[in-house]
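S.K.: Test case, fold it:
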Amino acid sequence: MPLSLKPVDGSFAVCRLAAGSALPEWFRPGPFATVSWTDDELSILCHDSQVPETVQCERGWRCLMLQGPFAFDQTGILLQVLQPLAEAKIGIFALSTFDTDYVLVKEHAFEATLQALVASGLTVGRGYAPDTELSR
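M.R.: Take a look at the predicted model:
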């Protein structure tokens, strides 16, 4: 059975706050959000609409969830998605949870992303078919 991906609704922002920052009051966990603290930064991924204009961020990301769960010893799962996107020269932002992986691409590349994934044999969403105008 081919790997299946599910589009996650919404437009997302990837934000960078200073190392040691507390979680900001504007952040509210939603259907999809993540927070990572490191010695170098605090990164937040959340819906675009939550992020104040003054925050350093990269806006306009669309998200695809790999339909897991996947065992930790299962190999090559993310590669099945990243390889066709690399060949199509589509940049990504990837992250993982306990059960699965998520791949984000910029909104302007979303249709090309879906086309590349379907062309590589992956299943995207329910009944997705590439836009025939864009695939010409």
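S.K.: Every contact and neighbour count from this point should use C-alpha atoms.
M.R.: OK.
S.K.: what about V14, how many residues close to it?
M.R.: By the criterion of other Cα atoms under 10 Å, V14 has 21 neighbours.
S.K.: and what of L79?
M.R.: Burial measure for L79: 11 neighbouring residues, criterion other Cα under 10 Å.
S.K.: A helix includes it, no?
M.R.: Yes - L79: assigned to a helix according to DSSP: H, G, I helix; E, B strand; the rest coil.
S.K.: State the distance from it to L122.
M.R.: According to Cα to Cα, to the nearest Å, L79 and L122 sit 12 Å apart.
S.K.: Could you point out the longest strand of this protein?
M.R.: Taking DSSP state E as the criterion, the chain has its longest strand at strand 4-18.
S.K.: List the buried residues for it?
M.R.: By 16 or more other Cα atoms under 10 Å, the buried positions in strand 4-18 come out as 4-5, 7-8, 11-17.
S.K.: and which of those is nearest to L23?
M.R.: Closest approach between the buried residues of strand 4-18 and L23, by Cα to Cα: L17, at 9.2 Å.
S.K.: center of the chain, which residue is that?
M.R.: By Cα atoms, centre = their mean, the chain has its centre lying nearest to L104, at 2.2 Å.
S.K.: so where does that residue fall, helix or strand?
M.R.: Following DSSP states H and E, one finds L104 within strand 101-106.
S.K.: want to put them side by side, so please do this one too:
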Amino acid sequence: MKRLAIDLQPGEYAVARLDPGGQVPVLDAVDGLVSITRTATETSVICPAGRVPEGARVEAGWRLLTVRGPLAFTLTGIIAALASELASAGVALFSVSTFDTDHVLVKEGELERAVQALRAAGHEVSTANA
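M.R.: I've put the predicted structure just below:
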């Protein structure tokens, strides 16, 4: 795996679940990542902790690591490598990909261990703006 540049994003994130069939929330004017995924069985929302939709079941306390992109669609193994490196350090993750890049969320309590593991694997992890 080539060396990746990864940025720790500021603030706490939440992963939330809404019941299926409801209206998909609109989160306007939000700084940071917002991802809404709807299936037949649920609507999942990843967003800054202070912007969780009302009535959602929430798993809070996540921090966001973003691979500096854009990444070509032909690149392979990015999430697999990050997941393997974090798993070896005992760090659970939640991942989401966008058109331009990949994002990994780790629990706040595991952040330091995650950053150390990624750096030990040869990746550049910037925490300057977080």
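S.K.: hang on, the earlier thing: distance to A109 of structure 1 for the buried residues of strand 4-18 of structure 1 - can I get that in CSV?
M.R.: Formatted as CSV, those follow (distance: Cα to Cα, whole Å):
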residue, distance to A109 of structure 1
S4, 19
L5, 16
P7, 14
V8, 15
S11, 13
F12, 14
A13, 15
V14, 17
C15, 20
R16, 22
L17, 26
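S.K.: quick check, nearest of those to P31 of structure 1?
M.R.: Nearest member of the buried residues of strand 4-18 of structure 1 to P31 of structure 1, counting by Cα to Cα, is V8, at 8.9 Å.
S.K.: how close does that closest one get to R59 of structure 1?
M.R.: Distance from V8 of structure 1 to R59 of structure 1, by Cα to Cα: 15 Å.
S.K.: returning to that earlier point: mean per-residue distance, the strand holding L104 of structure 1 to structure 2?
M.R.: In the superposition with structure 2, the average deviation recorded for strand 101-106 of structure 1 is 0.3 Å (mean Cα distance after the TM-score superposition for structure 1).
S.K.: Give the other helices and strands that that strand contacts.
M.R.: Strand 101-106 of structure 1 is packed against strand 57-66, strand 93-96, with contacts defined by 3 or more Cα pairs under 8 Å, 6 or more residues apart in numbering; DSSP states H and E.
S.K.: okay, those strands, which one's buried deepest?
M.R.: The highest mean neighbour count among those, using mean count of other Cα atoms under 10 Å, belongs to strand 57-66: a mean of 20.
S.K.: Just give me the neighbour total for the closest residue to P20 of structure 2 other than its chain neighbours.
M.R.: In space, and not counting its chain neighbours, P20 of structure 2 is closest to E42: 4.3 Å by Cα to Cα, 6 or more residues apart in numbering. As a burial measure, E42 of structure 2 scores 14 neighbours (other Cα under 10 Å).
S.K.: Do I have it right that E42 of structure 2 meets Q23?
M.R.: No - judged on Cα atoms under 8 Å, E42 of structure 2 makes no contact with Q23 at a distance of 11.2 Å.
S.K.: ok, back up a step: residue contacts, the residue nearest to the centre of structure 1?
M.R.: Each residue near L104 of structure 1 by Cα atoms under 8 Å, 6 or more residues apart in numbering is listed here: 61-64, 92-94.
S.K.: ok, it to R62 of structure 1 distance?
M.R.: In terms of Cα to Cα, L104 of structure 1 sits 5 Å off from R62 of structure 1.
S.K.: ditto for Q83 of structure 1
M.R.: Here the criterion is Cα to Cα. By it, Q83 of structure 1 lies 18 Å from R62 of structure 1.
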